[in-house]
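# have a look; sequence and predicted model below, questions after that.
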Amino acid sequence: MDYTYSLLILLLPLLSFLVIGLPDFAGNKYAWSHKTAGLIGTCSIGLVTVLSYITAFQYFTAPRLADGTFATLVPYNYTWLPLGNLHFDLGILLDPISVMMLIVISTVSFMVHIYSFGYMHGEKGFQRYYAFLSLFTMSMLGLVLATNIFQMYMFWELVGVSSYLLIGFYYGLHAAVHASKKAFIVTRFADMFFLIGILIFGYYTGSFNFSFTGTEVHIAEGMTAFTTCDASRAAAAGGFILPTALVLMFIGGAGKSAMFPLHIWLPDAMEGPTPVSALIHAATMVVAGVVQIARLFPIWIEYAPQAMEIVVYVGAFTAFYAAAVACAQSDIKRVLAFSTISQIAFMMVALGVCLPGHHGAVLDNHAQLGYMASLFHLFTHAMFKACLFLGAGCIIHAVHSNEMSAMGGLKKYMPITHATFLISCLAIAGIPFFSGFSSKDEIITACFEHSQFIGWWMTGVAAMTAFYMFRLYYGIFWGTENKELHAHHTPHEAPLTMTFPLIFLSIITVGVGVFTTLGGFLDWSWASFGEIVSAAGTAYTVHFAPQVAITSTVIAVISIALATYIYKGEKQPIADKLYKTFPRLHRWAYKRFYMDEVYMFVTHKILFRFVSRPVQWIDEHIINGLIDFSAWGANEAGESLRPWQSGDVRQYAVWFLTGAVALTLVLLSIL
């Protein structure tokens, strides 16, 4: 089957970035009109979406291999920089993970492009905005299609640059500039560990590829495979080499996916335009860490299974921390930001609980469940979280504020936004017949198979999720209407360009949820990891553990009922009483448990004072002093020799005669 057209999936958004961006950067005289720039960007991403769906249809309907798994194909592979046996390749890899991510990225990005026509209408820098959106989309597509770790890292950094540009889009606002720099610095710090891990991995294995065997790369007609890693070199160097490299790469993924304690950049990233928040949180930047671990999963399982416990406990703590903070936030975008952190942590935990069973590297069905559930939740979360963020944009567009105090009673003014927002809240809460129920239930089931403690811990976090999301829902659409604010501008429903993406994404959320709950469309056996699945026999298929499903549903319903009891009414005496009873706890959660202040203390009071300033003093007084002394010495030596080169013949004669007399006296004294 021919997949040569897949190169267009990367080239079209790159071309869109250049076509829109270059004239705009040349000056207003050459820039496209707002409408033309938007149409170029949206049409190019629309074509990418069509090509992605064609690729997915061809790939998933093609005959499977003899062992029941899907082929991994490489339509393009170009050796960019050969360094002996170690070389840097650029190419396109099509496997179940990359094809699924094509659907997620292209769908959400296309909806964001359409939505931005209405949301960004009249904004200064409209052309620049669409150019950056195209660059962002191309970067993430390149990341998931990468054939090797180094190519992934290249696009990984492009994603970081794109996020910096889009978060700081309103560069006239100090908060936006500060947020963009914060995101850039924190993720670059984490990426340093990612790069170190890649270099260790490449040095000891002799390759940057994702696997130690070539069995998962099946050659189709016209396709090429790439070289594989040599595990023996790493094993000979010591059993700690590969676990160390993988953990270092996980730190890079934790930074990009905002895992604790590298999460601090993500809430501030809300200073960017709301459609950008939807793109970052739903389908691009924050899922990069999950994709990285899923890509390297066979190596994790075979050579560093115990290190997976790090992923489990970092993810479990992050999920709880972010949910606790979300319960106290008043800015609706920051509630959704911490919700994203918590949900990404669910995906991390699901990957981490996939530990080998009794057969070494061979995974039994229960262990495979977590891997499948993680990717399944990535897919469902992308759709309903994009819907939530875009819905938040409609609300902000209507009331001109991010704070819940400016909202309340909006359901009568914004029926479409209300309905789609409610659907997404039910999905993330894990209510049956909505997509989040199916994927989250599978994660919790996998957690219980790992340990009772992790299972109940994640069930508790799921209950907190349902609570804070319906606290948000009631605070926006029910409660007391802010009549004083509404007297100046009556809220109204967003235009069709903004409501259509909400409807489309909510239809996917309901459709996937209904199919999976009723027992159809359940085969996610494509969510496999090559030879390990084959060795286990068959890939895992979505199913329900009735006890876990019923328990999680009951807990979610109780959480929603509790949020309804506390926040639905016009007055909220219980919430006020809780605040007065536990003011310090609320303050800590509202201030994100002072993690930003901790970072400021560590950087300013410790690193700057005891590291940066001594280094600065050494640089200024010793390094610069030595350089200045060398320059002074050379200058003084030149000045001392300068009289000898005056050009005065009489002075030369005096020096000649003086030297001759001195030499004569020396010779006479010796004789």
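Here it is on my side, so go on.

# contacts and neighbour counts: CA atoms only from here.
Will do.

# start to end distance for stretch 159-174?
23 Å (Cα to Cα, to the nearest Å).

# buried set for it?
The neighbour-count check on stretch 159-174 (16 or more other Cα atoms under 10 Å) flags 159-170 as buried.

# ok, stretch 253-269 next?
253-260, 262-269.

# before we move on, what about stretch 183-191?
Those would be 183-184, 186-188, 190-191, for stretch 183-191 by 16+ other Cα under 10 Å.

# neighbouring contacts of stretch 642-661?
Outside stretch 642-661, not one residue touches it by Cα atoms under 8 Å, 6 or more residues apart in numbering.

# ok, stretch 277-293 next?
Outside stretch 277-293, the residues that touch it by Cα under 8 Å, 6+ apart are 97, 104-105, 108-109, 112, 137, 140, 143-144, 156, 159-160, 163, 250, 252-258, 269-270, 337, 340, 344, 347-348, 351, 378, 381-383, 385-387, 389-390.

# go again with 7 Å.
By Cα atoms under 7 Å, 6 or more residues apart in numbering, the residues outside stretch 277-293 that reach it are 104-105, 108-109, 112, 140, 159, 253-254, 256-258, 270, 340, 344, 347-348, 381-382, 385-386, 389-390.

# ok, back up a step: in strands only, show me the buried residues of stretch 159-174.
Applying DSSP state E to the buried residues of stretch 159-174, no entry is found in strands.

# list of residues touching stretch 503-514?
380, 383-384, 387, 420, 423-424, 433-435, 438.

# mind listing the helices for the stretch 251-400 of the chain?
265-268, 274-282, 288-295, 297-303, 308-326, 332-352, 365-399 (DSSP state H, counting those that start in this stretch).

# before we move on, the earlier item: need the buried residues of stretch 183-191 in TSV with secondary structure, can you?
Shown next, in TSV, are the buried residues of stretch 183-191 (DSSP: H, G, I helix; E, B strand; the rest coil):
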residue	secondary structure
183	helix
184	helix
186	helix
187	helix
188	helix
190	helix
191	helix
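
# put this next to the first one:
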Amino acid sequence: MYLLILFLPLLGSLISGFGGRWLGCRGTNIFSTFCVVISSLLSLLAFFEIGLTNTTCTIFLTSWIKSGSFYVSWGFLFDSLTVTMLVVITLISSLVHFYSIKYMENDPHQPRFMSYLEIFTFFMLMLVTADNLVQMFLGWEGVGLASYLLINFWYTRLAANQSAIKALLTNRIGDFGLSLGILLIFWVFNSVDYSVIFSLVPLFDNQFITFLGFKLRVLTLISLFLFIGAIGKSAQLGLHMWLPDAMEGPTPVSALIHAATMVTAGVFLMIRFSPLLEFSPTILFILIIFGSLTAFFAAITGVFQHDLKRVIAYSTCSQLGYMIFSCGMSCYDVSLFHLANHAFFKALLFLSAGSVIHAVSNEQDMRRMGSLLKFMPLTYSVMLIGTLALIGFPFLTGFYSKDFILELTQTLSYSNIQMFYISFACWLGTMSVFFTSFYSFRLIYLTFLNNTNLAKNSLNIIHESSIIMIFPLIVLSIGSIFIGYLTRDLFVGSGTDFWGASIFILPKHSIFIEAEELSITIKWLPFILSLLGILFASFVQIFLKTFYFKPNLQNLSSFFTFLINKKWYWDVLYNRLIVLPILDFGYLVSFKILDRGFIELSGPYGLTKFIAFWSQILIKLQTGQITHYLFFMILTFCFFSIILVYNYINFSFNLLLFFLTLFFFI
């Protein structure tokens, strides 16, 4: 049963991809969706057997690599952490598959699209079920490959090509850091199996390594490399640029990438390696700083975006910052709780956005929409539910996890040196709530409530989506309302033992008790900020509609407004400081000096011409007259005779034989 959860999506992908031309679009849709739905049902059963009964299941399939002490097997680990991720991945993937049947019905390459979706799901399942780092890295790279194929699905579009390459290259930076972490783990622990690594971590607490004259703590260095991998996959500040640009793929792809698969891989890695991170307080501090900066940066950048899907993408980046922030506070279970909750309302937002885009003839600029409430009331209702869940409105799914993270930020206690930075990080995380609420309701106003800016011919064809597209939205909206309430006590309730040994937290890092003792004012602060964001967005859209077009800002305020509107110039800085110098080096040094210089002079334009020159001389010497040949033979005999006389002391039979052979050859 457990292996079927993994291999059913693989089977569906292979048959849909290679047999799609014989199955046809309808046959491919039915078969691929059936495979992933059965996998999701089996995941629910595994959640009951493993999670609710607090057991662990390990499966050894066969050996894979064996070279000296390096041994890797095909093995699978099913614990509470794994089965929770399985439910989230397979359930969201099933709904995305079902949604794609109607959304992609007019695309001639729909079988290929469904195949890519399933192989994406398979590699993510491989990532979360692996019991060793090498097998996990296989799923890690497979997810990156599948994301490239899906973002570049419409490969005739230049924007899709550029976005896919950008995502692939940006993730290669994080993957390089993760690969260094895996190599260092094997060097230290002499194994890549989770069970061996986690059991030996306390024994290496005080081990150091010397590199370039610096004495570095081994566990801190390993954790740093793992976090670099998480920065790439989970789009933390510095390697976040690929995430908004990934919107060039079809909308179901965006829902799958942002809700349940690729972007959650980095967060899952941090949670899985909690036994190692707990012994690296420096990395935990870095996680808090990076998470808070990412949450604030993405939230404030989303305020000035006009693309419907790009706004939701920046909200994903912001929520990922909260998850990493929570991991830095050693609240891994809260981070995973928010990950599961986020999957429902983020998939709901993206699929609702797809419904809107599908209805308005593929228009994505919110400024060209408006008044869609009259034409699409059901889509408006479910998107409003997703928006309220995103901002943490009371008693919806996001409220139980996001607000809990913000409460935990108020209970941190570190050294005096770090206290300023921790307070600053808490302030950033709290202020992000206001901006998230503002841009979320700005999206609602521009898309559904304001006066329409659509062309008349577009208004005539706007209609509510079909039942095949609406059904996943209804299911996700129900999850966005009730999942947080139903699972809170199970995942993060006081005294729950659901996670068992899958998550490790040192007793000194536990801050749950302090969070329960916070004052009511602090607990209500996120809701107050969310409410202020809603009111400010309403004021701007109703009474101050020229706010974005003619801002009454001067000097420094105007500069910051323009800076945020240009996404803080991250792309420009990377292009000028990294990309262009590398291209210049590749052309001026690698190409002109090495390729065209050294290699060509020693090859086609050097040695070849030298040989050709002497061959022409030798051709001219072949005159065909015996007198010329006798002259060269006598001349050569005299030349070598002189050499023999000069070196008579070192004369030997082998030397004489060599000269005679050369003489007769000439």
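Looks like it came in fine. Note that the coordinates shown come from a computational prediction; the quantities given were computed from them, not determined experimentally.

# in helices, which of the buried residues of stretch 159-174 of structure 1 fall?
159-167 (DSSP state H).

# got those residues as JSON lines, with distance to residue 89 of structure 1 columns?
What follows is those, written out as JSON lines (distance: Cα to Cα, whole Å):
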{"residue": "159", "distance to residue 89 of structure 1": "19"}
{"residue": "160", "distance to residue 89 of structure 1": "21"}
{"residue": "161", "distance to residue 89 of structure 1": "22"}
{"residue": "162", "distance to residue 89 of structure 1": "23"}
{"residue": "163", "distance to residue 89 of structure 1": "25"}
{"residue": "164", "distance to residue 89 of structure 1": "27"}
{"residue": "165", "distance to residue 89 of structure 1": "27"}
{"residue": "166", "distance to residue 89 of structure 1": "29"}
{"residue": "167", "distance to residue 89 of structure 1": "31"}
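
# for those residues, work out which two are farthest apart.
159 and 167 (11.9 Å; Cα to Cα).

# what separation do you get for residue 21 of structure 1 and residue 127 of structure 1?
Distance of residue 21 of structure 1 to residue 127 of structure 1, given as Cα to Cα: 7 Å.

# what of residue 42 of structure 1?
For residue 42 of structure 1, the distance to residue 127 of structure 1 - Cα to Cα - is 12 Å.

# now residue 507 of structure 1
30 Å.

# okay, these two: which has more neighbours?
residue 127 (26 against 16; other Cα atoms under 10 Å).

# and that one? What does it align with in structure 2?
If you follow residue 127 of structure 1 across to structure 2 using TM-score structural alignment, you land on residue 111.

# do residue 299 of structure 1 as well
Per TM-score structural alignment, residue 299 of structure 1 is aligned with residue 276.

# counterpart of residue 14 of structure 1 over in structure 2?
In structure 2, residue 14 of structure 1 lands on residue 10 (TM-score structural alignment).

# what are the contacting residues of the host helix or strand of that match?
Assignment of secondary structure by DSSP states H and E places residue 10 of structure 2 within helix 2-18. Contact with helix 2-18 of structure 2 is made by 28, 31-32, 35-36, 39, 42-43, 111-112, 114-116, 118-119, 121-122, 125-126, as judged by Cα under 7 Å, 6+ apart.

# next, the angle from whichever helix or strand comes after it to helix 2-18.
Note on helix 2-18 of structure 2: by DSSP H and E, the next helix or strand toward the C-terminus is helix 20-46. Between the axes of helix 20-46 of structure 2 and helix 2-18, defined by axes from the mean of the first three to the mean of the last three Cα atoms, to 10 degrees, the angle is 160 degrees.

# and helix 20-46 of structure 2, how far out from the chain's middle?
Chain-centre distance of helix 20-46 of structure 2: 25 Å, with Cα atoms, centre = their mean, to the nearest Å.

# do stretch 462-469 of structure 2 as well
31 Å.

# in structure 1, what range does that stretch match?
Using TM-score structural alignment, stretch 462-469 of structure 2 pairs with 491-498 in structure 1.

# buried set for the matching stretch?
Buried positions in stretch 491-498 of structure 1, judged by neighbour count with 16+ other Cα under 10 Å: 491-494, 497-498.

# and if you look at stretch 452-465 of structure 1?
Of the residues in stretch 452-465 of structure 1, those buried (16+ other Cα under 10 Å) are 454-455, 457-465.

# those residues: which two are farthest apart?
454 and 465 (16.3 Å).

# run a quick neighbour tally on the counterpart of residue 597 of structure 1 in structure 2.
Correspondence of residue 597 of structure 1 to structure 2, assessed by TM-score structural alignment: residue 572. Residue 572 of structure 2 is flanked by 13 other residues according to other Cα under 10 Å.
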